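> Below are the sequence and a predicted model; questions follow.
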Amino acid sequence: MKFSTTLKALGLTAAVALAPLTVSGAQAAGTLTVATTIDPGSWDPIDTFLVPWSSAATNMFDGLTARGADMKLQPALATSWEFLDNNGRIRFKLRQNVKFHNGEPFNAEAVKFTFDRLLGDEGKKGPQQSNYNSIAKVEIVDDYTVDFVMKQPDPVLLTKLAGYGGMIVPPKYIQEKGDAHFNMNPVGTGPFKFVEYTPKVNLVLEAFPEHWGGAPKLDKVVTRFIPEANTQVAELQAGRIDIATLIPFGLAPTVEKSPNLNLVSITGPTVVALRLNTKDGITKDVNVRKALIMAVDREAIIKAVLLGHGKPIASFQSELSFGNDPTLKPLPFDLAKAKQMLQEAKVPAGAPVRIDFRGNDATFREVAQAAAGYFQALGLKPSLQPHEPPVLLNDIIPNGKTGEAWHNAWGGWTFDYDNTAYLMYHSGEKWNPYDNDPKLNALLEKQRTIYDTKEREKILQEVARYVADQALEIPLYNQNTVLGVNKRVKNFVPPADLRFRFNDVTVE
């Protein structure tokens, strides 16, 4: 890995070695093999929020709506929808002649069962229920029409219905077999049907020729659970997997140079920031916070640590996010100006700045080292405090135990700034341990009541500008989604959110 002179002076190092090849046996033609990092442990849509679940399960299930790799929302199991009763009711017309993989018919009863279950006792056990709590109930109008009666407006609902908890499940199958059986033996209406699941090893799907969207071109899709990045790359190079979803930045050039592989690097949902403690220490002062932002050369970090696989951000969202303001520019890197601002704020030399971060994130460890180096150049005394992720996420941050800065990485598959901003900046939220800003609260609450996209976008952009003006965080970068793909894979359009849909994919 090659570093810029600036970051070399900070002592960054990185060494990544290929793991030995351990798994044998190439896949048959007509079979696509994908490596993902985590076995979700359950294939029930209401049991998880994990991207690896969606990477595989989006091929087994359909929602009322769908979102393609082009990010556009489109009809799926619902062919159309309209807002009634001053937006208090959403009426969906359902697709006819659709079957679940077990032969059970899809109809209004299946939709009502899915959401009664999601919003009831079974849904309480998982993490998805809170995403759909704006729905009071689902009413059947006729066999192929349902009404969603709303407790409150939810302008992101149509997008939510395209994924995760909103996936439609078969009533009779679940009632007869039970939830535990469904977790391990899922049935949906998607283009591929469940064949076999070996925990911690793989999930095997085969084509469902009767899919309403047409028969897939592949015979099988195999998802292998490989948590180690080096092993994924090694298996990809050996031809034993076709798509690797975990490519370390340090190995991206290796994949790129391999004659049988393509490196795919596209804008994704993941953004990374150093959030700032606005309650204690030197970072109570907004001008000190702005000085810290200006002291960090984010372009250099992207070039040296991410090897260019990322973009600077002005707010905590990607350029694909609804609510992103392209006219908002990040504060520039200006160490001299930052020093002057600290002097004007009467910050003593050697004042402490602690950075809390996820200790298992090797990439961010280098980013944190770089940030510490810049803070040291500013005349401060930085320290790095790694934590086990559950400790940082469930104790240190929500209980306000951080130092002056802490590591925050966020995705948000909806690509809607509300999914980030409300959780980060509204008072009382888990990820906002320090602030209670009435103006910010009011803006965040107002946009949730508005279905008009232009009006709502203006408010979200105002939120982003206000957060930037208050310098609540050091926005670092939008990290690219990086994949390794075997050249034998054809017609594959990589989605930014890794929610793969393999209907049109073929392998040679």
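Arrived safely.

> CA atoms for contacts and neighbours, from now on please.
Will do.

> tell me, which helix in the chain spans the most residues?
helix 453-470 (DSSP state H).

> tell me which residues in that one are buried?
Buried residues in helix 453-470, counted by 16 or more other CA atoms under 10 Å: 456, 457, 459, 460, 461, 462, 463, 464, 465, 466, 467, 468.

> Could you do stretch 255-272 as well?
By 16+ other CA under 10 Å, the buried positions in stretch 255-272 come out as 255, 261-272.

> Now for residue 310: which residues touch it?
By CA atoms under 8 Å, 6 or more residues apart in numbering, the residues touching residue 310 are 267, 302, 477, 478, 479, 480.

> ok, which pair from those is furthest apart?
The two members of the contacts of residue 310 with the most space between them (CA to CA) are 267 and 302, at 13.6 Å.

> what separates the residue minimising distance to the centre of the chain from residue 332, distance-wise?
Ranked by distance to the mean C-alpha position of the chain (CA atoms, centre = their mean), the top residue is residue 411 at 3.2 Å. Residue 411 sits 25 Å away from residue 332, going by CA to CA, to the nearest Å.

> For stretch 14-32, which outside residues touch it?
Contacts for stretch 14-32 (CA under 8 Å, 6+ apart): 1, 33, 218-222, 230-231, 233-235, 238-242, 250-251, 489, 506-508.

> Could you rerun that using 6 Å?
218, 219, 220, 221, 230, 231, 240, 507 (CA atoms under 6 Å, 6 or more residues apart in numbering).

> now stretch 258-277
Residues outside stretch 258-277 that contact it (CA under 6 Å, 6+ apart) are 256, 283, 317-318, 404-411, 472-487, 496.

> let's see 7 Å
Stretch 258-277 has contacts (CA atoms under 7 Å, 6 or more residues apart in numbering) with 255-256, 283-284, 309, 316-318, 403-413, 415, 434, 472-487, 496-497.

> before we move on, what about stretch 183-198?
Contacts of stretch 183-198 (CA under 7 Å, 6+ apart): 42-44, 59-62, 99-102, 168-170, 203-208, 211, 215-216, 503.

> does residue 407 belong to a helix or a strand, and which?
Assigned by DSSP states H and E, residue 407 belongs to strand 405-410.

> what angle separates the helix or strand that that strand is followed by from helix 453-470?
Once strand 405-410 ends, the next helix or strand along the chain (criterion: DSSP H and E) is helix 417-425. Computed by axes from the mean of the first three to the mean of the last three CA atoms, to 10 degrees, the angle separating helix 417-425 from helix 453-470 equals 30 degrees.

> let's bring in a second model and compare:
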Amino acid sequence: MSGIGQLSKREFVSLMLGLPATALLPDLAAAQASGTLNIAFPVDVQSWDPTSVTFPLGQSIYKSVFDSPLHYSPDQKLLPRQIKERKWLNDDRTRLEFTLQDNILFHDGSPLTTEDVKYSLVDRPQKDKRLAVAGLLQDLKDIEIISPTSGVMVFSKPSPSVEFYLGFLCCYILPKAYHQSVGDDGFLAKPIGAGPYKLVDYQRGSRIVLEAFDKYWGGVPPIKNVTFQALTEASTRVAAIESGQVDIAVQLPFREAIRLQSKPDLSVKIYPQAEIYMLQVPSYVEVLQNKDVRTALHMAIDKQALSKGFFAGTAKPLSILTTPGSSADIPGYSFPFNRAQATELLKKAGYSQAKPLRLTLLCPNGSFPNDYEISQAIAAMWRQIGVDVKLEETTIAKYLELNHAAKLPGIMFYSWANATGDPENYAGRILNPNLRFSAWKEPSLVERIDKLFAMKLSEERLDAYRALMKEASDNSWSIPLLQTVGNIVTKKTVEIPTYTPGYVLPAEATRKA
């Protein structure tokens, strides 16, 4: 037998029992007002400056308050949004002309113009390199203003894939005049966007209260009031939706989502996401600089067993840093699971059951479906080959802080979202040592990835990414695990579309009679 089949009975039971069926709920009475859409959400926002953080889980909230220049459809097609038209002016892809919608207003009633676009995507990032948008759009050097609703983005080098990011992370448009008048702290205390909802109340770590913006350029949302409840414990989200205290709950443990399918008053959607479970491997942790150690750790993980044990086989095991069937997938390539060979490789590196490798595995608990339980299972698999694993629970905010500062004490379990579906935002950004997203910082990859970033969208480019991803897996610079399987549970009276990036957009929700 292999994988979980070889775990002790005690370990197997402890890994598979899941979260408790009941949990102590916070007081949600204030959010039960008539007509309010209550959403049990796994996280709070990290910051009310959406250009400052790379925070996939928070995009549902940011898109609700700030909107976005472009937008991905539920089936991952890139569509117009605040930018209604765009075209490249040269073959080198260094000049992108764009036209805004004519009637976009910020929540204070002021118009959103090209000046605001330039301020948000060029001026602020150039002054403050700590902003996440500064790294994402590092080659955007200027925006030439043609009119209040049109301009040209000017890049220092070919940037053919930049359009992908205008609908994804960080590229939000802030009101220049308001931001300059109140400053950073004032904006964080009272943020203003141009999205379908405006923020009316915020209690950190508890709830985000939104109200429909009656002058939203895309039309007033059908549901006027929305409350995101920050319920970080997965069991609490389960209890909240099961008891009827919320209308929507997301990112529930898989077995709980399956169980709730039998509830006549609930609707459960389970769907594959444009997101991957992976292990971030920091190159600056000394023991992980040994290739035999990294390969052993990778080879000891029975990914199929993880899928069967936690997702009833619906989560597809991964061998490279992309989702199956995506543009840069490598059909037929498979990284092997082989516990015996993993044990031998660890022995070759000087470790054994008698002299175990000591390693920290950091993981969130409840941020992603079954994140902590999967990490427990991986730790158990590693112990079987001679690894003394310290499982350390952490938050996504703390992980991002440590990773951006290159201070991770060990391997980190993470779920990497990629609404674009493009390999640049998988391997290109996960492995680029110049970007703060990366944990494996191999200097020799800088020039190689920079060339990939500048290549025209072509099969040659995809082949180059395939080669990079295969090399990354062969060397275990990063360890891909599973394609994520998302879930959303709603009352039968609520309808909301699912997105492969996992967005929950209340502006698109409706109530059924």
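Sure, I can see it. Computed from a predicted model, the values in this text were never measured in an experiment.

> on that earlier part again, a markdown table for the buried residues of helix 453-470 of structure 1, including distance to residue 95 of structure 1?
As requested, the buried residues of helix 453-470 of structure 1 are arranged in a markdown table below (distance: CA to CA, whole Å):
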| residue | distance to residue 95 of structure 1 |
| --- | --- |
| 456 | 30 |
| 457 | 31 |
| 459 | 35 |
| 460 | 34 |
| 461 | 36 |
| 462 | 39 |
| 463 | 38 |
| 464 | 39 |
| 465 | 42 |
| 466 | 43 |
| 467 | 43 |
| 468 | 45 |
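
> Of all pairs in those, which one spans the longest distance?
456 and 468 (18.6 Å).

> how far away is the spatially closest residue to residue 63 of structure 1 that is not a sequence neighbour from residue 417 of structure 1?
The spatially closest residue to residue 63 of structure 1, leaving aside those adjacent along the chain, is residue 167, at 4.4 Å (CA to CA, 6 or more residues apart in numbering). According to CA to CA, residue 167 of structure 1 and residue 417 of structure 1 sit 23 Å apart.

> So between the two, which is more surrounded?
residue 167 (29 against 24; other CA atoms under 10 Å).

> picking that back up, please, a ChimeraX command that selects the buried ones among the contacts of stretch 183-198 of structure 1?
This is how ChimeraX selects the buried members of the contacts of stretch 183-198 of structure 1, with burial counted by 16+ other CA under 10 Å:
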select :42,43,44,59,60,61,62,99,100,101,168,169,170,203,204,205,206,207,208,211,215,216,503
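
> mind listing which of the contacts of stretch 183-198 of structure 1 are in strands?
203, 204, 205, 206, 207 (DSSP state E).

> Now tabulate those residues in a markdown table and tack on distance to residue 429 of structure 1.
Below are those laid out as a markdown table (distance: CA to CA, whole Å):
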| residue | distance to residue 429 of structure 1 |
| --- | --- |
| 203 | 36 |
| 204 | 39 |
| 205 | 39 |
| 206 | 42 |
| 207 | 43 |
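
> Out of these, the closest to residue 440 of structure 1 would be?
Residue 440 of structure 1 lies nearest to residue 203 out of these, by CA to CA, at 44.4 Å.

> For that closest one, which non-adjacent residue is spatially closest?
Nearest residue to residue 203 of structure 1 in three dimensions, chain neighbours excluded: residue 197, at 4.5 Å (CA to CA, 6+ apart).

> how would you label that neighbour: helix, strand or coil?
Under DSSP: H, G, I helix; E, B strand; the rest coil, residue 197 of structure 1 falls in the strand class.

> ok, now residue 123 of structure 1?
For residue 123 of structure 1, the secondary-structure state derived from three-state DSSP is helix.

> quick one: contacts for it?
Contacts of residue 123 of structure 1 (CA under 7 Å, 6+ apart): 46, 117, 129.

> again, but for residue 81 of structure 1
Contacts of residue 81 of structure 1 by CA under 7 Å, 6+ apart are 90, 91, 92, 93.

> Likewise for residue 88 of structure 2?
Counting by CA under 7 Å, 6+ apart, residue 88 of structure 2 makes contact with 95, 96, 97.

> among the contacts of residue 310 of structure 1, who's most crowded?
Among the contacts of residue 310 of structure 1, the one with the most neighbours (other CA under 10 Å) is residue 478, at 28 neighbours.

> returning to that earlier point: just give me the closest of the ones in strands among the contacts of stretch 183-198 of structure 1 to residue 354 of structure 1.
Nearest to residue 354 of structure 1 out of those is residue 203 (CA to CA; 42.7 Å).

> separation between the aligned partner of the closest one in structure 2 and residue 230 of structure 2?
Alignment note: residue 203 of structure 1 maps to residue 208 in structure 2; criterion TM-score structural alignment. Distance, residue 208 of structure 2 to residue 230 of structure 2, by CA to CA: 8 Å.

> Ok, residue 277 of structure 2 next?
Computed as CA to CA, the residue 277 of structure 2 to residue 230 of structure 2 distance reads 22 Å.

> residues touching the counterpart of residue 107 of structure 2 in structure 1, list them.
Under the alignment (TM-score structural alignment), residue 107 of structure 2 maps onto residue 101 of structure 1. Contact analysis of residue 101 of structure 1 by CA under 7 Å, 6+ apart lists 187, 188, 189, 193.

> Can you tell me which of those residues are buried?
Buried, going by 16+ other CA under 10 Å: 187, 188, 189, 193, out of the contacts of residue 101 of structure 1.

> quick check, nearest of these to residue 68 of structure 1?
Minimum distance to residue 68 of structure 1 across these is 17.1 Å, recorded for residue 189 (CA to CA).

> Might one say that residue 450 of structure 1 is in contact with residue 456?
Yes: under the criterion of CA atoms under 7 Å, residue 450 of structure 1 makes contact with residue 456 at 6.0 Å.
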